[in-house]
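> heads up, no residue letters with this:
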């Protein structure tokens, strides 16, 4: 094969570094944006936080640098500096496409001066959630127990799942311990292995050293009384029974509750109350009291320990009604107000190629682009949020049942942007409304046709389903077919399988599982 050189012409879509930065900031959530700004403040000496308590000449110059008020990042520098135009002439407006900061500005990555910090202390303060096994081991260390029982207890705790139940049957745990204590070969078939009976134990010379399954059960019973009560149980029925045993013996309907938990837990889950009353030979009033007693129990005691941290939502946009009009405002507290440090900016000299001046020039240009990207993000977010509020005023006035169908294409046409940009803006961005706090994507939904030729949003249909289920008869809950019929009476034609899908998305159980005793 002969080698040759050829020239080809072609078109390719490329993005400048500042455009890539603007797109990346646009899709960041509030917490990620705060972290990004903090990293920029630490790495770029040209950026600083705008303090509200500044006064005199400093406050007048910093007000021009405020991100909320400036229309151009270059206005952040004091107007009294007459050489501003000189050093700005040598700073390019755009970088070549497909380049990185380090390719043009070698000093941009070295802005973080000083010794490196050890964040292990802060990580240890944040990651301090205690797991269930650690909580059980802590109680085990405080409990007087023989070494043999402690070994059994540690084996049982190792098999505890986060829910509090055992992931391995207690017999399997006993077999594993027996191999260690009694020296049973690991190659032995578990299906043929049996616990030694009393006759074999009596004839064994080392009877006192052999592990008995009753020892494992005894240690398990002790662990089940640890906090939380019922942990280390094999099944849900056993876990609930341990908790019921902690009630006083004179508790009303305690025996009935124990019988239901031990023998009729499946029927209780299926709401088959008639069968439970027939088998337990109890009346409806007694069944109600027994069910109320069972509802006080914890089916997954492990969830009480080591629960996940609560995450709080900080709204990006506030919506309020003033003088009969809906107003949209950005949350001023979602990110610190930053500006360019005028003192450092004034140190940039014209026609000076020294290393220090190049470092300042590079960081100044990077700071200007960062401020422009932040301003563009805020303007785009405010524009999209205002358009959503304009189209969903019915929701703001009357609630989810008045939600109108809306897709990304509708907003993209009104604001003159691409649908992908609208998708980035509405992801992980939240709006505070009189109806509550919602993600911007919540206001987008598909639609179904109505009998009068109109359209009904899927969000509105979910709200109607939720309202119908809340008002249903607990003894005769509405089935999916019945809900379909009720919606049809309102002019909304929806298939039964669609109703089932919407019901499951709302976390509403099926009709047979919603049945209650009045």
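In hand now; what should we look at? Remember, it's a predicted structure, so these values are computed and weren't measured experimentally. Numbers count the residues shown, from 1 in each chain.
> could you use CA atoms for every contact and neighbour count after this?
Noted.
> from residue 397, how far out is residue 403?
10 Å (CA to CA, to the nearest Å).
> comparing these two, which residue is more hemmed in?
residue 403 (24 against 13; other CA atoms under 10 Å).
> my guess is the more buried one contacts residue 462. True?
No - here residue 403 lies out of contact with residue 462, judged by CA atoms under 8 Å, at a distance of 10.4 Å.
> what about the helix or strand residue 171 falls within, distance to the chain center?
According to DSSP states H and E, residue 171 maps onto helix 170-181. With CA atoms, centre = their mean, to the nearest Å as the basis, helix 170-181 stands 40 Å off its chain's centre.
> alright, now check it against this:
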């Protein structure tokens, strides 16, 4: 004799729904509505005020500066599509780099051979807008004259965005500089032959080689750093992109915070009154058994979805309370927090919290973050005057602050950074400092040094 614990199919279904992300849950709801005739699905946003929809579109366009052109084009070409869906998902009609460049090429009055060669080159562009393959190899593969491909590439490189069709970083930057109206002769020379010294901040070396002052080199390098080395980055990839739909919104008021769930993204589910009447009035046993089973399934699905929403809201509320400093002051102010901390407050098991935050996202004034981001381990030591344990987020913020204030001619070594952080109450090993610096994409001492 032994005692075992098993989960019912309904409980397993409830746990599966709890850990579903927003897109997965939406697909699940649609499938359930198709499989179960008792369930009726109604969109929550079909009757929204059109002015509110337009206002959200304008806010979206403002927040996606480099991509405004593509999304605006998409909306204007198909106004009959669901106005809300454009915020979440890219579809097959979304303009990508290939379509954008090709549409410009087709408007040009070119020889048929140059036009066809240009189309082949545009199809060969990578996602960044560069041409990776060698022209001679392409000429042999397509059985076209090399001179024809060179003429076609020269045409492609005149199109928007500036830098498209480049075969190297230097060529990409040069193409962009040549379109600038202001004088960029010095920047052109640096982009053509001095990118390696520029990457190592050897301004004095560049100034000496070109016979100019370091101040002029600094100004020219600032111009170069303002260019886009990936001209295709503002467009959608050829494959469909999936954008994040936040599950929770944190609204910041002067004296308090408010949590909002993204309910408009999901259609509302309810039990069909027609089938309920049929169940009540029918005298056919098979019909009653069938409808009883379907109604029970439908009620459990609706209950599980509502329970998911309630648990998610509770967890988010306690995350907000525990990480209030982050929501007020932004990144760099996370405090150590574990699943157990939230589970104890909510009154559930840690595994339930883990399922709840899986693939869920929160949007606040600082941006969009996965809920798992707010669970930060303790570094095991007190941080500063507060006496609280430091988190990796706080340690990285302190590391960035120290590096930002260093003398660029004598940048701090990892060991020196380690010592300075310990004085601030954040004790880390040198290896951990180096690891965090790499995660922040900050170069080593050699890469940060600026030479005379």
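Received it, and whenever you're ready, just let me know what you need. Note that the structure is a prediction, hence the values are computed from the model and not measured.
> against which helices or strands is the helix holding residue 171 of the first structure packed?
helix 147-158, helix 213-224 (3 or more CA pairs under 8 Å, 6 or more residues apart in numbering; DSSP states H and E).
> got these as TSV, with distance to residue 364 of the first structure and mean neighbour count columns?
Formatted as TSV, these follow (distance: least, CA to CA, whole Å; neighbours: other CA atoms under 10 Å):
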stretch	distance to residue 364 of the first structure	mean neighbour count
helix 147-158	57	16
helix 213-224	64	17
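> quick one: closest of those to residue 421 of the first structure.
Minimum separation from residue 421 of the first structure across those (CA to CA) falls at helix 147-158, 49.0 Å.
> what are the contacting residues of the closest one?
Taking contacts as CA atoms under 8 Å, 6 or more residues apart in numbering, the residues outside helix 147-158 of the first structure that touch it are 133, 136-137, 140, 166, 170, 173, 177, 215-216, 219-220, 223, 232.
> give me the aligned partner of residue 436 of the second structure over in the first structure.
Residue pairing (TM-score structural alignment): residue 436 of the second structure is matched to residue 502 of the first structure.
> against residue 267 of the first structure, how distant is the residue nearest to its match when sequence neighbours are not counted?
In space, residue 502 of the first structure comes closest to residue 462 once its chain neighbours are excluded; the distance is 6.1 Å by CA to CA, 6 or more residues apart in numbering. Residue 462 of the first structure sits at a distance of 30 Å from residue 267 of the first structure (criterion: CA to CA).
> so what does residue 161 of the second structure match up with in the first structure?
Using TM-score structural alignment, residue 161 of the second structure pairs with residue 228 in the first structure.
> show me what contacts that match?
301, 302, 304, 305.
> that one belongs to a strand?
No - using DSSP: H, G, I helix; E, B strand; the rest coil, the secondary structure at residue 228 of the first structure is coil, not a strand.
> distance of it relative to residue 136 of the first structure?
On the measure of CA to CA, residue 228 of the first structure and residue 136 of the first structure end up 9 Å apart.
> sticking with residue 360 of the first structure, tell me its helix or strand.
helix 355-391.
> how about the residue lying closest to residue 437 of the first structure once chain neighbours are set aside, secondary structure?
Distance criterion CA to CA, 6+ apart; nearest residue to residue 437 of the first structure, sequence neighbours excluded, is residue 431 at 5.6 Å. Classification of residue 431 of the first structure using three-state DSSP returns strand.
> pretty sure residue 62 of the second structure is in a helix, no?
Yes - membership of residue 62 of the second structure in a helix is supported by three-state DSSP.
> hmm, residue 68 and it touching each other?
Yes - using CA under 8 Å, residue 62 of the second structure is in contact with residue 68, at 7.5 Å.
> more neighbours: those two, which one.
For residue 62 of the second structure versus residue 68, neighbours defined as other CA under 10 Å are more numerous around residue 68 (17 against 12).
> the more buried one contacts residue 57, doesn't it?
No - checked against CA under 8 Å, the pair residue 68 of the second structure and residue 57 is beyond contact range at 10.5 Å.
> which of the three states applies to the residue nearest the centre of the first structure?
Against the mean C-alpha coordinate of the first structure, by CA atoms, centre = their mean, the closest residue is residue 311 at 7.0 Å. Secondary structure assignment for residue 311 of the first structure (three-state DSSP): coil.
> please list all residues in contact with it.
Counting by CA under 8 Å, 6+ apart, residue 311 of the first structure has no contacts.
> repeat for residue 469 of the first structure
Contacts of residue 469 of the first structure by CA under 8 Å, 6+ apart are 477, 478.
> what does residue 291 of the second structure give?
38, 275, 279.
> most surrounded residue in those residues?
In these, the most neighbours by other CA under 10 Å go to residue 38, 25 neighbours.
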